[in-house]
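K.L.:
my questions concern the predicted model and sequence given below.
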Amino acid sequence: MYYYVIDSFTETRFGGNPAGVVIHKNLEQDFMQKFAAEVRFSETAFVKRLENDRFEVKFFTPNCQVDLCGHATVAAFKALLDSQLVEDNRAYVIETLAGALSIEVSQSFIVMEQAEPRLGKTFRDYAILSNLFQIDKSQIGDNQFRLLPKASSTGVWDLMLPIKTKDALYSLKPDFDGIAAFAEENHIAGIHAFTLDTTKGVAESRNFCPYYGINEEAATGTSTGALTYYLYKNNVLNDFDHNYVFIQGLSMDRPSTIVTKMVNHNQPKIKVAGKARILSKGELY
């Protein structure tokens, strides 16, 4: 069995979001969870080949199994390319707890189909949110589209939290225990804070998921897919078959570039794409 450490959503070592990847033939679930806890990446992907163009992928945080993980999927296919189990410029399918999803590999660019996009509850209690991040309530929202905090999912539920300015976004002081309790109470994975106050892409983001043992992540593909759908439903993004760029990880000194695309206007789907850099590779005994 091969084990990889891969930085996703970056082309630079020590940028992006690191993930573990294990390519295996028949590991037990208990081993996967213990191994993920041992290596302590935000997610570790365990990949099993089912057919030539079909793979089972399971995702584990140090604490639990999760339905889907974008950056670990990018890492998984970077590892599969390195192991010559997939080829460039081909399409594949992965079986996940979020369903069967298509993956395209194009010039080493990994393009992931997300699960059915959905919007959930709107959160209007700004007092709670301001206390969780020690931010003035007036900084929640945006200056043009009247965005409200709202749950969104393309495989994993997160609260989309609009912040008016970039300075406010990077001055957030998260109460991780409080965020974990808030997430459990509201049946979400975490909080995806973002601002449209940027010149680097559509938005700059920070993602907090202490409920799953991840205080902050440098790149979250599923959350960025959910953010894309949220922005589409709020008339911020309108173009289909267009690449949108999102920036994350600057607060952690791990800059990440995440690309999304909306397809199929009649029944919208979100695709999330990025590149990756292999940091290390070894055998697992």
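P.N.:
Everything's here; your move. Note that this is a predicted model, so its numbers are computed, not measured. Numbering: from 1, shown residues only.

K.L.:
only C-alpha atoms from now on, for both contacts and neighbour counts.
P.N.:
OK.

K.L.:
who touches stretch 204-217?
P.N.:
17, 42, 61-64, 166, 169, 176-177, 179-181, 183-184, 189-198, 218-220, 223, 246-249, 251 (C-alpha atoms under 8 Å, 6 or more residues apart in numbering).

K.L.:
buried members of the residues you listed into ChimeraX, please.
P.N.:
The buried subset of the contacts of stretch 204-217, as determined by 16 or more other C-alpha atoms under 10 Å, is captured in ChimeraX by this line:
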select :17,42,61,62,63,166,169,176,179,180,183,189,190,191,192,193,194,195,196,197,218,219,220,223,246,247,248,249
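
K.L.:
please report the distance of G190 from W157.
P.N.:
Separation of G190 from W157 (C-alpha to C-alpha, to the nearest Å) stands at 8 Å.

K.L.:
check it against this one:
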Amino acid sequence: MVVNACTRRGGGGSPTAVVSDDGTLTDDDRRAIARRAGTTHSAFIDTSRADTPRVRFFTSAGELTNCGHGTIAAQAVLLHRSGAMDHHGRQRTGGRTFATTATRRPDGIEVWFDQGVIALSDDVDATGGGITAALGLKRTDIAADVRVASSGTPRLLVPVRDRHTLLSMQPDFDRLATECRRRGYLGCFTYALSPTARTGAARMFAPAIGVDEDIANANSVGCLAAHLLDTSGNGAIEIHQGDTLQSPSSVFASATHTADGIVARIGGLVDLGPSIDLR
């Protein structure tokens, strides 16, 4: 089925295909289903272990190590199929097992999951030319230090000076894909915070993995929460995406310090669409 993950006020969200996977599919089949579904991301659920289902994520270009909004979509579908009102469970993706929570709400199914430890580092060269130009920005458009954040795959967190700058961006996707591949980045998460830094708007550009712009990128919101906790002490954030794609989305994240490092929890609402046979 195709569901809308990370909706905002009951609408929008990122269309995500969720498919039951009995192990007979090949990776070529999974890529083909991702193309046929017409969504940027697809989640494939192996429920042979009901207590800890394995979920894999694909775009038409190939498999992803993990996918935040795909996890939110998959867990919402699992709760829907169970008929229960809520569920506290676990999911295995990319060699990691983590906790999930799904609860039925009047405006959809609310899902939270543990993102794990987030590594943060600086990239002093990121604004030196290539990536900045590929994003269609000038150095004066960048509001603060650019950082690298990774919950498994590194991406750049790029703060811009205001919402207008953010929404006006017109990246050169071919050039950005080249720059990100050269540096080993998933993509660039550009954002502008509100004056309170409790909310903000963002755009995620990931042409290196075949997604020019994401409607919602939940893992990057978790990475941003970790960065904000590290730099300001405030690790709770709500981020709006998808407005330039006419599909508004909202992702919540909360980061905390632990003995292992900064970890984050990520949440969003899911609107279940009609059941479609994608196989």
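P.N.:
Structure received. Here the structure is a predicted model, which means the values were calculated and not measured.

K.L.:
what segments of the stretch 151-279 of structure 2 are helices?
P.N.:
Here the stretch 151-279 of structure 2 has its helices, by DSSP state H, counting those that start in this stretch, at 163-168, 173-183, 218-232.

K.L.:
including distance to G267 of structure 2, could those helices go into JSON lines?
P.N.:
Below are the helices of the stretch 151-279 of structure 2 laid out as JSON lines (distance: least, C-alpha to C-alpha, whole Å):
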{"stretch": "helix 163-168", "distance to G267 of structure 2": "23"}
{"stretch": "helix 173-183", "distance to G267 of structure 2": "27"}
{"stretch": "helix 218-232", "distance to G267 of structure 2": "8"}
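
K.L.:
so for A50 of structure 2, which of the ones you listed sits nearest?
P.N.:
Closest to A50 of structure 2 of the helices of the stretch 151-279 of structure 2, according to C-alpha to C-alpha: helix 218-232, at 24.5 Å.

K.L.:
quick check: buried residues in the closest one?
P.N.:
218-230.

K.L.:
show me what E216 of structure 1 lines up with in structure 2.
P.N.:
Using TM-score structural alignment, the partner of E216 of structure 1 in structure 2 is E213.

K.L.:
next one: its match from D243 of structure 2, what distance?
P.N.:
From E213 of structure 2 to D243 of structure 2 the distance is 11 Å (C-alpha to C-alpha).

K.L.:
who has more neighbours, those two?
P.N.:
Neighbours per residue (other C-alpha atoms under 10 Å) separate E213 of structure 2 from D243, with E213 holding more: 22 against 15.

K.L.:
chain center to stretch 65-75 of structure 2: distance?
P.N.:
8 Å (C-alpha atoms, centre = their mean, to the nearest Å).

K.L.:
do the same with stretch 192-204 of structure 2
P.N.:
Between the centre of stretch 192-204 of structure 2 and the centre of its host chain there is 16 Å, according to C-alpha atoms, centre = their mean.

K.L.:
which pair in the buried residues of helix 218-232 of structure 2 spans the largest distance?
P.N.:
Across these (C-alpha to C-alpha), the longest gap, 18.6 Å, separates A218 and D230.

K.L.:
burial measure for whatever residue of structure 1 lines up with R81 of structure 2, as a count.
P.N.:
When structure 1 is aligned by TM-score structural alignment, the residue opposite R81 of structure 2 is S83. Counted with other C-alpha under 10 Å, the neighbours of S83 of structure 1 add up to 12.

K.L.:
what's the answer for G10 of structure 2, then?
P.N.:
Residues near G10 of structure 2, counting by other C-alpha under 10 Å, number 16.

K.L.:
and V202 of structure 1, by the same measure?
P.N.:
20.

K.L.:
can you tell me what it aligns to in structure 2?
P.N.:
V202 of structure 1 maps onto T199 in structure 2, by TM-score structural alignment.

K.L.:
one more: K261 of structure 1?
P.N.:
Checking TM-score structural alignment: K261 of structure 1 goes with S254.

K.L.:
what of D53 of structure 1?
P.N.:
Counting by TM-score structural alignment, D53 of structure 1 lines up with D51 in structure 2.

K.L.:
contacts only, for its match.
P.N.:
89-90 are the contacts of D51 of structure 2 under C-alpha under 8 Å, 6+ apart.

K.L.:
checking it next. Helix, strand or coil?
P.N.:
D51 of structure 2 falls in the coil class when you classify it by DSSP: H, G, I helix; E, B strand; the rest coil.

K.L.:
go on, F44 of structure 2?
P.N.:
strand.

K.L.:
give the burial count for the equivalent of E238 of structure 2 over in structure 1, as a bare number.
P.N.:
Counting by TM-score structural alignment, E238 of structure 2 corresponds to V245 in structure 1. Neighbourhood size, V245 of structure 1 [other C-alpha under 10 Å]: 19.

K.L.:
and V245 of structure 1, how close does it get to F41 of structure 1?
P.N.:
Taking C-alpha to C-alpha, one finds V245 of structure 1 at 25 Å from F41 of structure 1.

K.L.:
pull out the buried positions in the longest strand seen in structure 2.
P.N.:
Longest strand in structure 2, counting residues (DSSP state E): strand 261-272. Using 16+ other C-alpha under 10 Å as the test for burial, strand 261-272 of structure 2 gives 262-272.

K.L.:
which residues touch stretch 241-258 of structure 2?
P.N.:
Against stretch 241-258 of structure 2 from outside (C-alpha under 8 Å, 6+ apart): 5-8, 11-14, 167, 201-203, 214-218, 221-222, 225-226, 229, 235-240, 262-268.

K.L.:
start and end of it, how far apart?
P.N.:
Span of stretch 241-258 of structure 2 from end to end, C-alpha to C-alpha: 29 Å.

K.L.:
contacts only, for the match of R81 of structure 2.
P.N.:
Counting by C-alpha under 8 Å, 6+ apart, S83 of structure 1 has no contacts.

K.L.:
relative to S152 of structure 1, how far out is it?
P.N.:
Distance from S83 of structure 1 to S152 of structure 1, by C-alpha to C-alpha: 35 Å.

K.L.:
same question for V22 of structure 1.
P.N.:
Remark: distance between V22 of structure 1 and S152 of structure 1 (C-alpha to C-alpha) = 29 Å.

K.L.:
could you do G274 of structure 1 as well?
P.N.:
Distance from G274 of structure 1 to S152 of structure 1, by C-alpha to C-alpha: 21 Å.
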